[in-house]
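>>> I'd like to go over a predicted model; first the sequence, then the structure.
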Amino acid sequence: MPSARLEHVNISVSDAERSAAFFTELCGWHERWRGLAIDDGFSIHLGTENHYIVFYTPPGGVLTRFAKGMPLQHVGIEVDDLAAAEQIVIAAGLEPFNHADYEPGRRFYFYDWDGIEFEVVSYGD
């Protein structure tokens, strides 16, 4: 059976620049590409050489909303230093919640400015 890996996730946000700046600080990722995108929108690809998130902003920053969990529950991000990551989330004016410590690691969650839920997890600290 062939093996596979998750290459990218494409999410709609109201401000691609704001999201890219925040995740650059939180994750240490770099910008892979930016430019005009489908339906006259704008995208920034941010991540590593092998994996990335696309932050897509439609024209005017107007998003079509889905109910929580329909279809996305959350996006998980692994970090080396959970406490430092939490301070970056707080400094951005976002609120960490649901802190937990169970196998295989410690974690917390937060919603971004558009109501997208992120899980931040650390397996080593």
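Structure's in. What do you need? Numbers count the residues shown, from 1 in each chain.

>>> Please count neighbours and contacts with C-alpha atoms only from this point.
OK.

>>> ok, which stretches of the protein are helices?
Taking DSSP state H to define them, one finds helices in the chain at 16-27, 82-91.

>>> quick one: contacts of the shortest one?
Same thing as helix 82-91. Contacts to helix 82-91, defined as C-alpha atoms under 8 Å, 6 or more residues apart in numbering, come from residues 25-26, 79, 95-96, 106-107, 110, 120-122, 125.

>>> Now, these that are in strands?
Cross-referencing the contacts of helix 82-91 against strands under DSSP state E gives 106-107, 110, 120-122.

>>> Mind giving me the ChimeraX select for those residues, buried ones only?
Selection of buried members from these for ChimeraX, criterion 16 or more other C-alpha atoms under 10 Å:
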select :106,107,110,120,121,122
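
>>> Any idea how many residues pack against residue 84?
11 (other C-alpha atoms under 10 Å).

>>> residues touching residue 14, list them.
57-58, 61-63, 114.

>>> Pull out the buried members of those residues.
In these, burial by neighbour count holds for 57-58, counting by 16+ other C-alpha under 10 Å.

>>> that older thread, tell me which two of the contacts of helix 82-91 sit farthest apart.
Using C-alpha to C-alpha, the contacts of helix 82-91 span at most 21.1 Å, a distance reached by 95 and 125.

>>> Against that first model, consider the following:
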Amino acid sequence: MPALLEHTNFTVADPHRTAAWMEALFGWKIRWQGDSLGGGLSIHVGTDAQYLALYTPRAPMDAKTNTYTQVGGLNHIAVVVDDIDATEAAVIAHGFKTGNHADYEPGRRFYFHDDDDIEYEVVQYD
């Protein structure tokens, strides 16, 4: 059996805000939340099988850099949905701007950036 991705952990400014829009737009749930490394806070949001660990440190964060040119940078996070049109409408209604639409084999996609300027790819496979 190949390995399965269980979670990824990344830093956000406000894990409560990020978890809330992920619950609303992706239908996910908060699996756990609590104190974390160095006095920070983590919220695990996702499904029973996979999740994203949203972390914020106690101390202020450094300015953002272009992750596509930074070794070890987070470039984007992709999610698969059953109805890309309904998901895009919900993303736009939430106030995020969508772009970079493409039809490709074997599906369709678009991208958006959240309040922390993290890029998300939304994919629907045929």
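Sure thing, it's come through. A quick note: this is a predicted structure, and the numbers were derived from the prediction, not measured.

>>> Closest one of the contacts of helix 82-91 of structure 1 to residue 72 of structure 1?
When the contacts of helix 82-91 of structure 1 are compared against residue 72 of structure 1 (criterion: C-alpha to C-alpha), the nearest one is residue 110, at 14.3 Å.

>>> what residue of structure 2 takes the place of that closest one?
By TM-score structural alignment, residue 110 of structure 1 lines up with residue 112 in structure 2.

>>> Just give me the neighbour total for residue 105 of structure 2.
Counted by other C-alpha under 10 Å, the residues lying close to residue 105 of structure 2 total 8.

>>> gap between it and residue 14 of structure 2?
Look at residue 105 of structure 2 and residue 14 of structure 2: by C-alpha to C-alpha, to the nearest Å, they are 36 Å apart.

>>> related to what we said a few turns ago, tabulate the ones in strands among the contacts of helix 82-91 of structure 1 (TSV), appending distance to residue 71 of structure 1.
Shown next, in TSV, are those (distance: C-alpha to C-alpha, whole Å):
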residue	distance to residue 71 of structure 1
106	25
107	22
110	18
120	20
121	22
122	25
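
>>> Format the helices of structure 1 as a markdown table; extra columns: distance to residue 43 of structure 1.
What follows is those, written out as a markdown table (distance: least, C-alpha to C-alpha, whole Å):
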| stretch | distance to residue 43 of structure 1 |
| --- | --- |
| helix 16-27 | 7 |
| helix 82-91 | 22 |
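
>>> Among the ones you listed, which comes closest to residue 72 of structure 1?
Here helix 16-27 is closest among the helices of structure 1 (C-alpha to C-alpha), at 17.7 Å.

>>> so how far does that closest one sit from its counterpart in structure 2?
Taken over the aligned residues, the distance from helix 16-27 of structure 1 to structure 2 averages 0.7 Å (mean C-alpha distance after the TM-score superposition for structure 1).

>>> Give the other helices and strands that that helix contacts.
Helix 16-27 of structure 1 is packed against strand 41-47, strand 52-57, helix 82-91, with contacts defined by 3 or more C-alpha pairs under 8 Å, 6 or more residues apart in numbering; DSSP states H and E.

>>> Apply 6 Å and report the result again.
Applying 3 or more C-alpha pairs under 6 Å, 6 or more residues apart in numbering; DSSP states H and E, one finds that helix 16-27 of structure 1 makes contact with no other helix or strand.

>>> Perfect, I'm done here.
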